[in-house]
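Asks: model this:
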Amino acid sequence: MTEIRFLGREQTLERLEELSEVLSDCVHGGASVSFMLPFAMEEARDYWRGIADAAGEGDTLLAVALHDSRVAGTVQVGMKQTSNQPHRGDLKKLLVHRAARGLGLSRLLMEAAERKAAEGGKTLLVLDTATGSPAEAIYPRFGWTRVGVVPDYALYPDGSFCGTTFFYKRIA
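Replies: A predicted model of the protein is given here:
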């Protein structure tokens, strides 16, 4: 059974180990999600502690996919913007553990995040993802519009260069 939940600060801290496992699995699987190898679990825990604070302050929406009562995937929406962009949110770090891929968790997470962001007054979401990655292929299927590619924008966890593709979606 799968359930999507939004977590605040305390709930995020309660799920710290599960969230860290998903992030670690994705980084070790080669996902370009801001972290480099070697990647230690303490680095993952530190990251999620910061997200817990942001979720507690309302700056970030944090959705998790619970599959068999454990965190199997997650996505965030950055809700805090500058005063000239109150309508925009940043979709960040759609992560699904490799053992849970193919279950439709990405779609469920994206739909929930978009809905919650719209309820929070957002009308436009933007995201970026590694060019040529499996993630890049799913966003158009979810109704996102590809804007373009910036070559060598980031690095993969192994240190090799990674192009980045930018997308947007109007949600209200």
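
Asks: hey, let's count contacts and neighbours off CA atoms from now on
Replies: Fine.

Asks: Grab the most central residue of the protein for me.
Replies: residue 93 (2.1 Å; CA atoms, centre = their mean).

Asks: Tell me who's in contact with that residue.
Replies: With contacts defined as CA atoms under 8 Å, 6 or more residues apart in numbering, residue 93 is in contact with 33, 74-76.

Asks: who wins for most neighbours among the residues you listed?
Replies: residue 74 (27 neighbours; other CA atoms under 10 Å).

Asks: what residues does whichever helix or strand that one is part of touch?
Replies: Assessed by DSSP states H and E, residue 74 sits inside strand 70-78. Residues outside strand 70-78 that contact it (CA under 8 Å, 6+ apart): 15, 18-19, 22, 59-66, 89-97, 100, 105-106, 109-110, 113, 117.

Asks: Now, those residues that are in helices?
Replies: Mapping the contacts of strand 70-78 onto helices (DSSP state H) picks out 18-19, 22, 105-106, 109-110, 113, 117.

Asks: another one to check against the first:
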Amino acid sequence: MPIDTVAQPPSIRRLLTVTETRAQALAKLLIDCVDGGASVSFMHPLPLSKAQAFWHGVAEGVAQGERALLVAEDAEGIVGTVQLVLDQPDNQPHRADVSKMLVHRRARRQGLGAALMQAAENTARECGRSLLVLDTASGDAERLYARLGWQRCGVIPGYALLPHGGLCDTTYFYRLLNS
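Replies: As a prediction, this is how the structure comes out:
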């Protein structure tokens, strides 16, 4: 008789180094998100070489302590990621920017975005940060951020292009962290 197995939720962890294998997996995740219409600074079609170059740059920032990179992995590999940009001006050592919160299309609507954001907040606290700031294409993840306690500060109309064309608005949020 077959035994039913329950799929394990993705595990989230901070990467202190980015191997070439992980950079490749992150590049594929980024391409999936752009293919799916996510406005994350890249246009469709996103060439693998450009996605890889982006993650190599992130890897350098991680190695230099300028970024914290968190990944979510399941049995099939990396399905999500989020970054904290820790390298801030001298007068802003208390804050970080949240960047490139990405969830693979096959893993959406399962609470992974919320789990990644909570892990990012915990990592920010560990790094001594008390204020987080992010921007998102208006309508994309606004409900998620509001549900997690982020404060909406405003919208800039026509801020960026969507990956398949057309302008989109961008909404800014911040979150004050408790210690």
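
Asks: Any idea what the TM-score is?
Replies: Comparison of the two superposed chains (TM-score structural alignment, normalised by the length of the first structure) gives a TM-score of 0.95, and 170 aligned residues with a CA RMSD of 1.1 Å.

Asks: returning to that earlier point: which among the contacts of strand 70-78 of the first structure end up buried?
Replies: Buried members of the contacts of strand 70-78 of the first structure, counted by 16 or more other CA atoms under 10 Å: 18-19, 22, 60-66, 89-97, 105-106, 109-110, 113, 117.

Asks: which residues of the second structure fall in strands?
Replies: Ranges of strands within the second structure are 11-15, 67-74, 77-85, 95-103, 131-137, 151-161, 167-176, based on DSSP state E.

Asks: For residue 14 of the second structure, which non-adjacent residue is spatially closest?
Replies: Residue nearest to residue 14 of the second structure in three dimensions, not counting chain neighbours: residue 70, with 4.2 Å by CA to CA, 6 or more residues apart in numbering.

Asks: Next one: the one you found relative to residue 122 of the second structure, how far apart?
Replies: Distance, residue 70 of the second structure to residue 122 of the second structure, using CA to CA, to the nearest Å: 11 Å.

Asks: Spit out the residues that contact those two alike.
Replies: By CA under 8 Å, 6+ apart, no residue touches both residue 70 of the second structure and residue 122.

Asks: counterpart of residue 94 of the first structure in the second structure?
Replies: Aligned by TM-score structural alignment, residue 94 of the first structure pairs with residue 101 of the second structure.

Asks: Repeat that for residue 150 of the first structure.
Replies: Match for residue 150 of the first structure (TM-score structural alignment): residue 156.

Asks: Same check on residue 9 of the first structure?
Replies: Aligned by TM-score structural alignment, residue 9 of the first structure pairs with residue 17 of the second structure.

Asks: can you pull the contacts of that match?
Replies: So residue 17 of the second structure contacts 59, 62-63 (CA under 8 Å, 6+ apart).

Asks: wait, which of those is closest to residue 164 of the second structure?
Replies: Closest approach to residue 164 of the second structure among the contacts of residue 17 of the second structure (CA to CA): residue 59, at 27.3 Å.

Asks: For burial, what's the neighbour tally of the closest one?
Replies: Counted with other CA under 10 Å, residues neighbouring residue 59 of the second structure total 24.

Asks: what's the single longest helix in the first structure?
Replies: In the first structure, assigned by DSSP H, the helix with the most residues is helix 41-57.

Asks: Not counting its neighbours along the chain, what's nearest residue 10 of the first structure?
Replies: Nearest non-adjacent residue to residue 10 of the first structure, counting by CA to CA, 6+ apart: residue 52, 7.3 Å away.

Asks: which residue in the second structure lines up with the one you found?
Replies: Counting by TM-score structural alignment, residue 52 of the first structure corresponds to residue 59 in the second structure.

Asks: that older thread, quick check: the farthest pair among the ones in helices among the contacts of strand 70-78 of the first structure?
Replies: 18 and 117 (24.0 Å).

Asks: Does the match of residue 94 of the first structure touch residue 112 like I think?
Replies: No - using CA atoms under 8 Å, residue 101 of the second structure is not in contact with residue 112; the gap is 10.2 Å.

Asks: Many thanks, I have nothing further to ask.
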